[in-house]
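>>> Return a 3D structure for these sequence lines:
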Amino acid sequence: MLTVEEFLAYSIHLEAEAAARFGELADAMENGGNKEVAELFRRLANYSRMHLADAQARSGFRDIPKLEPQDFVWPDLESPESAAIWGADPMLGRGEALQVALAAETAGHDYYKSVLDTTDDPEVKRFAAAFVAEEAGHVAELKKWIAAHETGKTGTAD
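Below you'll find the predicted structure:
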C-alpha cells in the first residue's frame, strides 16, 4: 500500500462489502429464528458501516482512485472481511454462524495488519493501526460469543 488514497479506496470497498454481507447474514439468521445471532450480525454490519463512514470522512478532501471490483487485489477471491456467502443459509447453526463471522473479522484484521506491517507511509501506518485495533476488538467479541456458545449459554456473551 503506497498511498493513503489507495488505502482509503481499499478500506471503503472492504467495509462496504462487509456491511452488506453481514446484513445478509443477519437477515438469514432472523428468518431462521436465530434472533441473538441476527443481532450480533447486525452489530457487525453497523461496525463495518462506522468504519466505512470513517474511511469516507478521511477521504473527503483527497483524490481517491475510482477502482472497479476487478481492480482490487485481495489475499483471497473476495475482500477480506466479506463473510462466506454460505453463511446466509438459514439452516446454519449458531456455532457455525459465529465461526463464519469470526473468520471474516479475523481476515479483516489480518488484512489491515499486513498493510500496517508492509507500508512505509507514516500516514497509512496510522490509519491502518486504527483499523487493526478496531478489528481486534471485533475478533475478541466474537471469541467471547463462541466461548459462551460452547459452554451452552444462549443470548449474548456480554
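>>> When you work out contacts or count neighbours from here on, use the C-alpha atoms and nothing else.
Noted.
>>> Buried ones in the host helix or strand of R21, by neighbour count?
Per DSSP states H and E: R21 is located in helix 4-31. Of the residues in helix 4-31, 4-30 count as buried by neighbour count, 16 or more other C-alpha atoms under 10 Å.
>>> tell me, what residue is most central in the protein?
By C-alpha atoms, centre = their mean, the mean C-alpha position of the chain lies nearest to E81, the distance being 4.0 Å.
>>> OK, contacts around that residue?
E81 makes contact with 14-15, 17-18, 104-108, according to C-alpha atoms under 8 Å, 6 or more residues apart in numbering.
>>> Please report the distance of it from T106.
From E81 over to T106 the distance is 8 Å, taken as C-alpha to C-alpha, to the nearest Å.
>>> if we can go back for a sec, SS state for the residue nearest to the centre of the chain?
With DSSP: H, G, I helix; E, B strand; the rest coil as the basis, E81 sits in coil.
>>> Can I get the contacts of E81 in a markdown table including distance to P69?
Output for the contacts of E81, formatted as a markdown table (distance: C-alpha to C-alpha, whole Å):
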| residue | distance to P69 |
| --- | --- |
| L14 | 10 |
| E15 | 13 |
| E17 | 11 |
| A18 | 14 |
| A104 | 19 |
| E105 | 20 |
| T106 | 22 |
| A107 | 18 |
| G108 | 17 |
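>>> run this one through as well so I can compare:
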Amino acid sequence: MSLLKAEPPAPVRSPDELFALAHALEAEAATRYAELANQMEELNLPEVAAVFHHLVAEERGHAAHVEDWARGTIGTPPDPARIRWQPPETFDEEEARQIASSRLASAYRALSMAVRNEERAFALWTYIAAQAETPAIRAAAERMAGEELHHAALLRRARRHAYHAEREPVASAGRPSALARAAQAEAKLAAVLPALASGDEVLAPHSAELRRLGEAAAAMGREAAALAGDDRAAVPAGDAGQDRLQEVLRLSEQAAEAYLDAAEAGRDEDRVRRLQSLAKDAIARVAVLRRLTKMI
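Next up, the predicted model:
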C-alpha cells in the first residue's frame, strides 16, 4: 500500500507554514534522489542513474515553483522555521536502501519508487486539506494535492515505457482488474458505512457523516463498475454488519490504490482524469475516516 501510514499530526494553520512544508518536501526528495543517482553511478548503472538525475531536476523544479508561488502569495520565499511538526514520511527509505544496494536496480524500479513517493505526497496534501481550518489553506492544499497527482501521472507514463522496454513479467492472470477491485470495495463500503451509522453507539454522533460517505461509496462503486464494463463488479459480499471502522478504513485505502492502478493503465486522457478524480475522492474519504478513528 503506497498511502501514508499516519495522517499529519496537526493542521497547517498559515500560508507561511504551508509553503515551508511544501518546499521542504520537494527539496528533501531532490536530495534523496541525488544520493541515489550517485550510488547508481558507483554501481555502474548509468541508465538508472540518469533516471534519478532526471528526478532530481524535476523535484528542484517543483521546489522553485513553490518558491515563486510563495513570493506571489505572501511576499517572501518559504521559511523552514515556520514548520511546526515533522511531516509523515513520503519518501520510502527502505525501498531506497534496497535499490541502492542492488545491482538488480532498473529504470522501472526507480520510477516505481518515485511514483509511490508522489502518491504519498498526494495523500499527505489531501489529508492536510481535510484538516484545514480555513478555506484558503484548504484550497492551497488541494492545489498541492492536484500537482502531486499530476507529477505521479507523468511518472507512471514514464514507468510504462520502462516496463515495456525491460519486458517485466505481467501480473498474474487470475487477479481481478483494478476497477473491479475498486467497485467491489466501494460496494462493500456502501453497505458497511450505513450499518456502522445505525448499529454502533460509539459512532452515533457521526452517523450523518457515515451515511453521506456510504451514499458516495455507492455512487463511486456504480461508476467504477461502469468503467470496468461489468455491473456485477459492484455486488457486495459478506456480512457488512460485522465490519468495524478499521475495516472500513482498510477498504477505503484499497479502493484508492485500485483507482490509482487503473489510472496508470489508462490510455484515454479523459478516462485517466476521471480515475484520478475518483482516487482523490477516495483518499479524502480515508482522511475523514482516519479523523473519526482519532475521535472515538
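>>> quick one: the equivalent of H51 of structure 1 over in structure 2 and R156 of structure 2, what's the gap?
Alignment note (TM-score structural alignment): H51 of structure 1 maps to H62 of structure 2. Distance, H62 of structure 2 to R156 of structure 2, using C-alpha to C-alpha: 17 Å.
>>> Which parts of the stretch 151-296 of structure 2 are helices?
According to DSSP state H, counting those that start in this stretch, the stretch 151-296 of structure 2 carries its helices in the segments 178-199, 207-228, 245-265, 269-295.
>>> Which residues belonging to the second one are considered buried?
Of all the residues in helix 207-228 of structure 2, those buried under the rule 16+ other C-alpha under 10 Å are 207, 209-211, 213-228.
>>> try the last one
Counting neighbours by 16+ other C-alpha under 10 Å, one finds that the buried residues in helix 269-295 of structure 2 are 272, 275-290.
>>> and it with helix 178-199, angle?
Helix 269-295 of structure 2 and helix 178-199 are oriented at 30 degrees to each other (axes from the mean of the first three to the mean of the last three C-alpha atoms, to 10 degrees).
>>> elements contacting helix 269-295 of structure 2?
For helix 269-295 of structure 2, the contact count by 3 or more C-alpha pairs under 8 Å, 6 or more residues apart in numbering; DSSP states H and E identifies helix 107-131, helix 245-265 as packing neighbours.
>>> tilt between that helix and helix 207-228?
150 degrees.
>>> mind listing what V100 of structure 1 touches?
83-84, 87.
>>> preserved in structure 2, out of the residues you listed?
Mapping the contacts of V100 of structure 1 onto structure 2 (both residues aligned by TM-score structural alignment, their matches' C-alpha atoms under 8 Å) leaves A84 still in contact.
>>> Could you export the contacts of V100 of structure 1 as TSV, including distance to E123 of structure 1 and neighbour count?
Listed next are those as TSV, based on distance: C-alpha to C-alpha, whole Å; neighbours: other C-alpha atoms under 10 Å:
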residue	distance to E123 of structure 1	neighbour count
A83	28	28
A84	31	16
G87	35	23
